[in-house]
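Colleague: Dropping the sequence and predicted coords here.
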Amino acid sequence: MDPALVLDRVSKPVTEFLNGPLGLLIDGEWSNAQSGKTFDVFDPATGQVIAKVAEGAAADVDRAAVAARRAFESGPWAKMKPADRTQLLLKLADLMEQHADELSEIESLDNGKPVSVASVADIPGSIAMFRYMAGWATKLNGTHINLSAPGDYHSYTTREPVGVVGQIIPWNFPLLMAAWKLAPALTAGCTIILKTAEQTPLSAIRLGQLIQEAGFPKGVVNIISGFGETAGAALAAHPDVDKIAFTGSTEVGRLIVKAATGNLKKVTLELGGKSPVIVFDDADLDVTVPGVASGIFFNQGQTCCAGSRLYVHEKMFDRVVEGIAGEAEKIKIGHGLDPATQMGPLVSEEQFHRVTGYIAAGREEGARVATGGERYGDRGYFVQPTVLADTNASMKVVQEEIFGPVLCAERFNDDDLDRIAKIANQSEYGLAASVWTRNVSLAHKMAARIKAGTVWVNCHNIFDAALPFGGYKQSGWGREMGEFVFQSYLETKAVTIKL
């Protein structure tokens, strides 16, 4: 379907949203940036401008920090019971569900991903996150502690919100990443300044409108659209922000850490990955081949935990690579709003050149292109799903995160699990991995040897609000989701009373 024709089919509510004022949410009000500047948002399938949004900067972060601090210290949010926070979060989730089709459409236009994917993954996952976290609000309790010191004392702990939180989200899952960040922070009782990715601000802005409709007090959630070097840098360095939560590249994560040292604010980071996929010679190929293909090509490969390094036992190598190439060639590429589309464009022109540059580098280094390797079509930022075979650890495409639909495949002929794990672990990243085998004992042994925060067995990219997610090594600090996420949004206070 012609991308231009698809844009003619944008629903009336989304058209009105795109044409409406798209400002900054600060202290419960939508406003222009203090500078008056705006920037363009592009449909990555066509390169056309689809909206203009306010360009927040340091002055706007200052305004948001004042609002968030006031809401945390003295507003109704500060006095609200945990059970009432639960009800607000559940109301927001209900509103999101009521507007699910609209949110899916905005997510597709914002990021380029197929609306068919957003409607079954991104939107339901975001709603589930708010509902799951809502249940924790009344359960974040302290404990009584018996002391061994002489004398009579009553000692206990309380868990208190860390304060004003700055959250910086990426462009690959705009709504879902906003939910991953907002839901636990709100559950804990924090107030928030959320900085959207400059490529994809629309989903978070629409979420902000629903947050207002749900009845959250003013200043509790503030949303700044803007650029990393201005708004993001100001947020990371701000002296009145108590914690920064960042999802993005490892390179930018290092800059966040440096900026946060001014007031030694808490920092959590969910960063890059180069996830190994290990296929043993007993793997069920009917499960493995489509599973590995999905693990790398899902979301156009723009996933931090994409299974981008494939290691296959030499007995199975040709069959696995040919099978994955066949799966790639069956993928329907097109505009995200076309219901038949299975893979959309990359998010931006910059990302398009990054990915095609890596494919060219792989060729130059001697990789064999088993399928793909080219631009798709003559407009938009589409790249064919690509399999580079016979790669090795010295190649740039194997060591560096590509963040696109590019799989690097190589073989192994060893049955020594320690040596196989050493190959899988030869990366600065440690976010995720998957193991494909029918041998349960082997799966457990490999999972124990892999240095990554998540290991999947006979599956890839399986997430749940209750499961912690985060990385080892240079893939980050801390965990998202599950009860583990609250370790970074709560302070623990010890109280001792002499009896």
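Modeller: Good, I have the coordinates.

Colleague: all contacts plus neighbour counts: C-alpha atoms, from now on.
Modeller: Will do.

Colleague: How far does the strand or helix carrying Val369 sit from its chain's centre?
Modeller: Here Val369 sits within strand 368-371, counting by DSSP states H and E. Counting by CA atoms, centre = their mean, to the nearest Å, strand 368-371 is centred 29 Å from the centre of its parent chain.

Colleague: after that strand comes which helix or strand?
Modeller: strand 386-389.

Colleague: Mind giving me the packing neighbours of that next one?
Modeller: Strand 386-389 makes packing contacts with helix 317-330, strand 368-371, strand 406-412 when contacts are defined by 3 or more CA pairs under 8 Å, 6 or more residues apart in numbering; DSSP states H and E.

Colleague: end-to-end on stretch 240-257?
Modeller: 16 Å (CA to CA, to the nearest Å).

Colleague: and it, how far out from the chain's middle?
Modeller: Distance, centroid of stretch 240-257 to centroid of chain: 14 Å (CA atoms, centre = their mean).

Colleague: The structure to be compared is supplied as follows:
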Amino acid sequence: MKIGPGDEPHEQISVLNPADGSIIGEVPAGTRQDADNAVLLAREAFSSWSRTDATNRSKILFTSAERVRADQKELAVLLTREQGKPIRESMNEIAGFARVLEYYASISGSLPGDYGKSSSYGHMVVARQPLGVCAAIIPWNMPALIMAWKIGPVLATGNTMVLKPSKTAPLTCIALAGHLSASGLPEDVLKIVTGTGEVIGKSLATHPDIRSLSFTGSVDTGIRVASLAAPTLKKTILELGGSDAMIVCHDADLKAAAKGAVSGRFFNCGQTCTAIKRVFVHEQIAGSFINEIKELTSRFKIGNGLESGVDMGPLHTRRQRDLVHEIVRNTIDSDMGQVLTGGVLSDAGSLNSGNFYMPTILTDVDPDAPVMKEEVFGPVLPVTTFSTLDEAIDHANATRFGLGSSVWTHDARTISRAIEELNAGIIWVNQHLRIPPEVPFGGMKSSGIGRENGRNALLSYLEEKTILINP
């Protein structure tokens, strides 16, 4: 499988280790011509791949998953080096990539057409066929897992794919594509083109031969991608992040909720779209809950993700670290919250050479503070109290995002109300963050358009053709 641009000279993009700023690799800065060539080759490969029996496509996906599992440690090390997360989290993400491929391999042939008969219209058949060339633009925070979410249903349904990884975390995606190629995926069925969003992303969004585009990233960029894609009327799936709320009721299991808050916020250094980004805790238990999360956070080991026992690595870029710090300082300076712990760039020493930010808990936060409204992509956990469930739900919904929310309680009526009234695409009860590939993933409002994962993801990449036969 040929990855990226051709043999002609290209400007190179350096890939940096977030833990120390060292260069760990380089990839070509692709041009519009590179993107066009990739689409052309993927279109030529579509003819054969779309006619490949679903069973044979599944075998390739299963074999790829098996190869990835066998190479899990080396892939995880590469992921940690370019992204920054602890090796434990990288190991889980690589396993997640394999699991997603296995899921789609297991259901790839399970969507037959529909058939009916009418005395007025005769035989009625609905056939489903692949779209053609699809494209995906993926971010740096969970590159392996999100790559699987994009390519799994596309390849399983007989489409071909041109994928643009993040320019700051492309190496693991390239390595994973190599495993697919070695597992028998025909040449040009999956093309990876490295480069910037302004060049490669724009080229894919506007290309007339791409029939579907899936994008994961920020709201502002998603809006631009959608506007660029609109003139060619391609199907567009947008996953644009969130500001997930966690509601902790007075009857919640306090220790479980505190553990959930800490893991749900500080996983991947807070750089996850479904991370807990706002906590609303009942005033009766607020003091005990805050003490619990403070105690849990105080045990964190911060450092290079390849070091033993590290709980949280650096933020992915220096710019992101500085932005997070600015948000925290603005919250404090405007008297809209107080720092309980953290709020500093690092605790000195070797951490100063990387993009480290100490896990931060903010208390007494004004529900209308920007930190409670917008998506903060970093290790900052703002906490405020509520007295009634109505108040908690209102605050949880008072944001332009609607990706996920969780409620922590054992009361059936509270659970029922939360499920019904929270405006989010995912509602967790007594848990947060976990998303199996079997269920749809996506949000409401500014969190995006469309859904990924689950059985219906296959339908997103199939065109329906209605056939009426007069016998």
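Modeller: Right, received. Where do you want to start? A quick note: this is a predicted structure, and the numbers were derived from the prediction, not measured.

Colleague: Can you give me the TM-score here?
Modeller: The TM-score (TM-score structural alignment, normalised by the length of structure 2) is 0.96; 466 aligned residues with a CA RMSD of 1.4 Å.

Colleague: so which strand or helix has the residue nearest the centre of structure 1?
Modeller: Centroid-nearest residue in structure 1, with CA atoms, centre = their mean: Met177, separated by 4.6 Å. If you go by DSSP H and E, Met177 of structure 1 is part of helix 174-188.

Colleague: With structure 2 overlaid, report how far that helix is off on average.
Modeller: Compared with structure 2 after the fit, helix 174-188 of structure 1 shows a mean deviation of 0.7 Å (mean CA distance after the TM-score superposition for structure 1).

Colleague: Can you list the buried residues in that helix?
Modeller: 174-188 (16 or more other CA atoms under 10 Å).

Colleague: before we move on, the earlier item: gap between the residue nearest to the centre of structure 1 and Met481 of structure 1?
Modeller: Applying CA to CA to Met177 of structure 1 and Met481 of structure 1 gives a distance of 11 Å.

Colleague: how much space between the aligned partner of Ala275 of structure 2 in structure 1 and Phe412 of structure 1?
Modeller: Aligned by TM-score structural alignment, Ala275 of structure 2 pairs with Ala306 of structure 1. Applying CA to CA, the value for Ala306 of structure 1 to Phe412 of structure 1 is 20 Å.

Colleague: Could you check which of the two has the larger neighbour count?
Modeller: Ala306 (36 against 18; other CA atoms under 10 Å).

Colleague: That one in helix, strand or coil?
Modeller: Classification of Ala306 of structure 1 by DSSP: H, G, I helix; E, B strand; the rest coil places it in coil.

Colleague: burial count for Gly471 of structure 1?
Modeller: If you count neighbours by other CA under 10 Å, Gly471 of structure 1 ends up with 25.

Colleague: do the one 4 residues further on as well
Modeller: Burial of Ser475 of structure 1 is recorded as 27 neighbouring residues (other CA under 10 Å).

Colleague: residue in structure 2 matching it?
Modeller: Using TM-score structural alignment, Ser475 of structure 1 pairs with Ser447 in structure 2.

Colleague: what sits against that match?
Modeller: Ser447 of structure 2 makes contact with Val219, Leu238, Glu239, Leu240, Gly241, Gly242, Arg400, Phe401, Gly402, Leu403, according to CA atoms under 8 Å, 6 or more residues apart in numbering.

Colleague: Any figure for the gap between the second one and Ile87 of structure 2?
Modeller: I take that to be Leu238 of structure 2. In terms of CA to CA, Leu238 of structure 2 sits 29 Å off from Ile87 of structure 2.

Colleague: Please apply the same query to Arg451 of structure 2.
Modeller: Arg451 of structure 2 is 29 Å from Ile87 of structure 2, by CA to CA.

Colleague: Have a look at the two and say which one is more surrounded.
Modeller: Neighbour tally, Arg451 of structure 2 and Ile87, criterion other CA under 10 Å: the higher count belongs to Ile87, 26 against 19.

Colleague: just checking, what residue in structure 1 corresponds to the more buried one?
Modeller: In structure 1, Ile87 of structure 2 lands on Val115 (TM-score structural alignment).

Colleague: Need the nearest residue in space to Ala183 of structure 1, chain neighbours excluded.
Modeller: Spatially, and ignoring its direct neighbours in sequence, Ala183 of structure 1 is nearest to Phe130 (5.2 Å; CA to CA, 6 or more residues apart in numbering).

Colleague: Is the one you found in contact with Ala93, as I believe?
Modeller: Yes: between Phe130 of structure 1 and Ala93 a contact is recorded at 6.0 Å, counting by CA atoms under 8 Å.

Colleague: Compare those two and say which one has the larger neighbour count.
Modeller: Phe130 (27 against 23).

Colleague: ok, now which ones touch that one?
Modeller: Leu89, Leu90, Leu92, Ala93, Ala179, Ala183, Pro184.

Colleague: Let me know the closest of these to Leu194 of structure 1.
Modeller: Nearest to Leu194 of structure 1 among the contacts of Phe130 of structure 1: Ala179, at 10.7 Å, using CA to CA.

Colleague: just to revisit the earlier point, and the match of Ile87 of structure 2, how far is that from Ile123 of structure 1?
Modeller: The gap separating Val115 of structure 1 from Ile123 of structure 1 is 10 Å, by CA to CA.

Colleague: Pull up the aligned stretch in structure 1 for the host helix or strand of Leu323 of structure 2.
Modeller: Following DSSP H and E, one finds Leu323 of structure 2 within helix 318-333. Aligned by TM-score structural alignment, helix 318-333 of structure 2 falls on residues 349-364 of structure 1.

Colleague: Determine the three-state secondary structure at the residue lying closest to Ala367 of structure 1 once chain neighbours are set aside.
Modeller: With CA to CA, 6+ apart as the measure, Thr391 is the residue that lies nearest to Ala367 of structure 1, at 5.3 Å, once sequence neighbours are left out. Following three-state DSSP, Thr391 of structure 1 is assigned to coil.
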